[in-house]
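Q: Build me a model:
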Amino acid sequence: MKPKTFHSFPRLPKELRDAIWALAIRPEQPSAHFFTIFDSSKDDEWTELSKLAISHPLVSRCSLAAPECVLDGPAQRQSSWVRGNRSAYLMDSGLWTACTESREAIRRRFKVAERDMKGAAVDLETYRETHPDAPASVSFTSDGERRCCLTHPRTDLFLLRPFNATTANWEYLDIRVPIFGLIELEGFHVDYVGHVAIDYDPDWLRGEHRDMPMWQYSWASPGTIGFAIRAATDHLSWAENLWFVDYRIRRRPGGVLPTAGSRRQFHGNGCKFTEVQKGDAGWELNNLDWERDIFDFLEELWDRVNEYFHDHGEGSPYSDEPVSHYHAPNVGVLAYEEEC
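A: Alright, predicted model coming up:
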């Protein structure tokens, strides 16, 4: 019987090598990415997070950093690009630097070459319409290795967690984070993000410290409640949709979910986020029947956002008129699920 031999990878036919590289790349589907946001203009925050921040030639200080990881043992705050990171960008970030063939495979899959618009005379609005999923890339350093982070700003989900909820500034985040630029030209970038998400805290309805109800808070309040309210105003005018992720939501045993494709889904590295609308029968919103659910929070949020626009001379604090025409994002709810 002849011994079986395995040729080293470089000796395989080019077509087979390309097929193997293609299998190593994440699927083409709306993806989910986790990041920490901070105020890079503040020296104390920059000193603490600069080594974990992404790099981009358009800005010297980027306000996007590695997400916090889940640690075993005593609770402590630690961020990592690799440990516990459920972001889709991590699935193939190493392929950018593995070799020329792996990098070419990613470029083919995500059509990265199509966004090389430097020096070209283009109509930006037309480009948005004809290239709705143009990718954007930045780099980060992990364990001394330079890696690439590829996202699709128009269709992917960016789950952003604040380093400091009081100082995190939604208004200037798009300027300090070029990854949110759909098109990059010499000295110019266009901001147009499809989906931003933040974690929902059930305590918000009871007050951040359970000391007073949410209606006593406003967009100017410090802490995470003010952070959430500001995200639902024109401070987040550079994003089309704002999602609140409620980790209490579970699939109802035997429940019928909406038809596939009728609700948005975003896939991370071993997890997914699914849109939940009020009245969807296939979901259990919380574990306690008497507890108010996230849609009660959205009603309170609506009032706080209307008060914000009234404070700024637009509309009535109790208006039923949609705030979207004031450049505020659409607001929705996502459930989080583990995937095998």
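
Q: going forward, measure contacts and count neighbours with C-alpha atoms only.
A: Fine.

Q: List the contacts of residue 265.
A: Residues near residue 265 by CA atoms under 8 Å, 6 or more residues apart in numbering: 30, 272, 273, 274, 275.

Q: this one next, for a side-by-side:
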Amino acid sequence: MPETFHSFGRLPPELRDKIWKLAIRPGGPARRGAHIFSIYDGSGDDVDKAVVVAASCFKFHHNFSTYLIDGGLWNACKESRLLIERVFDSKKWDAVRDRRLRSHTGNPVQVKGEHLMPATGYFRGDDSTDRYFTVVPYRDLFCLQPEILDYFNCEDISKPDGVALGSTRWGFHGLQNIALEYDPAWGITVEKADLGMRHRLSIVESIIQPLFNAKGLSYVWLIDYRIKRRHYVPTKEETTERDPIIFYGSDRRFVEVLGNKWETAFEDKAEIDSSCDNFIRIMEEAIEHQLDVIEARLMSHESSADWNRVSRFLKIPHLRVLACEYI
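A: Presented below is the predicted three-dimensional model:
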């Protein structure tokens, strides 16, 4: 069967337009997407200069990124490019960002519907060609896959000269949702450690310290691929819970784990708790410990007013759990 339809240009314009629309991601920009971004060392041994890049088919996992569904429309032809520009209202949002860049204001005025403002970038594909992609920084999930966990750095994502996809330098307010794929070995490591030493573990510091540098980030999600839905009828109280946050990839969706609807308890062969819930509980304890240390230092050298001023701006992102469901 031929892979190329050479008579596509002879079809009526209305039919061609419908075909191009079928190539757009389901739900368009309004449905939360999920995207893989790899973090690799772009400058030798200097961890502080690790680079965040979009991944085409990197060495980690199958790329489920939503941006691959319709990214080809940017390059296919003029018709397809005009369509994807209309879907994401690119001209409107380009004008908004341009005004912000020229105004040089530190606190830009919010625009109605700004949560749908897209960002378009490109990466070098496996065939050495530039491939364009589009994300929605305020709504989408950015799944980071660092070569080593030391490369996980929220500051590089949120600072003005950081990743342009959500950078204030390019008219955005920063990314809202980033994720790491949870490794059960992390939970076993912290559970086996002495209670007083857990906050000093490298795995804990590698995740906790970047959170104190994150600006504008709302959530850091941990994806636990082991979690499955329970097969039971929810109680009346459970049916009144708020709807979970859901992010959609090309062949799966990531669902916020809420209530008792999920199997979340896991142990290794030695009956050591490796659940993501327990790991997050320990991480939150480490965050509280770090906050206590910061408060004690300020109170000993400055005053309670200084601590109150700092604490208002010290907003740590929430840690939450996502389950993966294939669709």
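
Q: thinking again about what came up before, only the buried subset of the contacts of residue 265 of the first structure, as a ChimeraX command please.
A: Selection of buried members from those for ChimeraX, criterion 16 or more other CA atoms under 10 Å:
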select :30,272,273,274,275
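
Q: Okay, and which of the contacts of residue 265 of the first structure map to strands?
A: Counting by DSSP state E, the part of those found in strands is 272, 273, 274, 275.

Q: circling back: is it possible to get TSV of the contacts of residue 265 of the first structure that adds distance to residue 100 of the first structure?
A: Output for these, formatted as TSV (distance: CA to CA, whole Å):
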residue	distance to residue 100 of the first structure
30	26
272	31
273	33
274	36
275	38
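
Q: For the contacts of residue 265 of the first structure, which ones persist in the second structure?
A: Contacts conserved in the second structure for the contacts of residue 265 of the first structure, counting by both residues aligned by TM-score structural alignment, their matches' CA atoms under 8 Å: 30, 272, 273, 274, 275.

Q: Quick check: the two most widely separated of those residues?
A: Farthest-apart pair in those is 30 and 275; separation 12.6 Å (CA to CA).

Q: that older thread, tell me which of the kept ones among the contacts of residue 265 of the first structure is nearest to residue 236 of the first structure?
A: Taking CA to CA as the measure, residue 236 of the first structure lies nearest residue 275 of those, at 19.9 Å.

Q: Map that closest one onto the second structure.
A: Counting by TM-score structural alignment, residue 275 of the first structure lines up with residue 256 in the second structure.

Q: Disregarding residues adjacent in the polypeptide, which is nearest to that match?
A: Spatially, and ignoring its direct neighbours in sequence, residue 256 of the second structure is nearest to residue 322 (4.6 Å; CA to CA, 6 or more residues apart in numbering).

Q: what about the one you found, distance to residue 309 of the second structure?
A: Residue 322 of the second structure sits 33 Å away from residue 309 of the second structure, taking CA to CA, to the nearest Å as the criterion.

Q: Can you pick out the residue with more neighbours from these two?
A: residue 322 (26 against 10; other CA atoms under 10 Å).

Q: Can you tell me the element that one falls in?
A: Secondary structure assigned from DSSP states H and E places residue 322 of the second structure in strand 318-326.

Q: in the superposed pair, what's the mean gap between that strand and the first structure?
A: Strand 318-326 of the second structure, aligned to the first structure and superposed, deviates on average by 1.2 Å (mean CA distance after the TM-score superposition for the first structure).

Q: Where does that strand end up in the first structure?
A: Under TM-score structural alignment, the match for strand 318-326 of the second structure is residues 330-338.

Q: Please identify the buried residues of the matching stretch?
A: So, applying 16+ other CA under 10 Å, buried residues of stretch 330-338 of the first structure: 330, 331, 332, 333, 334, 335, 336.

Q: can you check stretch 191-204 of the first structure too?
A: By neighbour count with 16+ other CA under 10 Å, stretch 191-204 of the first structure contains the buried residues 191-202, 204.

Q: which residues does residue 294 of the first structure contact?
A: Here residue 294 of the first structure is in contact with 202, 246, 285, 333 (CA under 8 Å, 6+ apart).

Q: now it: how far from residue 246 of the first structure?
A: Here residue 294 of the first structure is placed at a distance of 7 Å from residue 246 of the first structure (CA to CA).

Q: intersection of neighbour lists for these two?
A: The contact sets of residue 294 of the first structure and residue 246 overlap at residue 333 (CA under 8 Å, 6+ apart).

Q: Quick check: closest non-adjacent residue to residue 220 of the first structure.
A: In space, and not counting its chain neighbours, residue 220 of the first structure is closest to residue 226: 5.9 Å by CA to CA, 6+ apart.

Q: Tell me how many other residues crowd the counterpart of that neighbour in the second structure.
A: Counting by TM-score structural alignment, residue 226 of the first structure corresponds to residue 205 in the second structure. As a burial measure, residue 205 of the second structure scores 17 neighbours (other CA under 10 Å).

Q: Okay, helices next: where are they in the stretch 201-340 of the first structure?
A: Taking DSSP state H, counting those that start in this stretch to define them, one finds helices in the stretch 201-340 of the first structure at 223-231, 294-311.

Q: Include distance to residue 263 of the first structure when you put these into JSON lines, please.
A: Converted to JSON lines, those look like this (distance: least, CA to CA, whole Å):
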{"stretch": "helix 223-231", "distance to residue 263 of the first structure": "22"}
{"stretch": "helix 294-311", "distance to residue 263 of the first structure": "17"}
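
Q: Centre of the chain to stretch 194-214 of the first structure, how far?
A: Distance of stretch 194-214 of the first structure from its chain centroid, counting by CA atoms, centre = their mean, to the nearest Å, is 18 Å.

Q: right, so of the helices of the stretch 201-340 of the first structure, which gets closest to residue 101 of the first structure?
A: Ranking those by proximity to residue 101 of the first structure (CA to CA) places helix 223-231 first, at 41.2 Å.

Q: Pull out the buried residues from the closest one.
A: Buried-residue list, helix 223-231 of the first structure, by 16+ other CA under 10 Å: 224, 225, 226, 227, 228, 229, 230, 231.

Q: Looking at these, which one is closest to residue 19 of the first structure?
A: Proximity of the buried residues of helix 223-231 of the first structure to residue 19 of the first structure was ranked by CA to CA; the top entry is residue 231 with 42.5 Å.

Q: And for that closest one, nearest residue in space, chain neighbours not counted?
A: Among residues not flanking residue 231 of the first structure along the chain, residue 170 sits closest, at 6.6 Å (CA to CA, 6+ apart).
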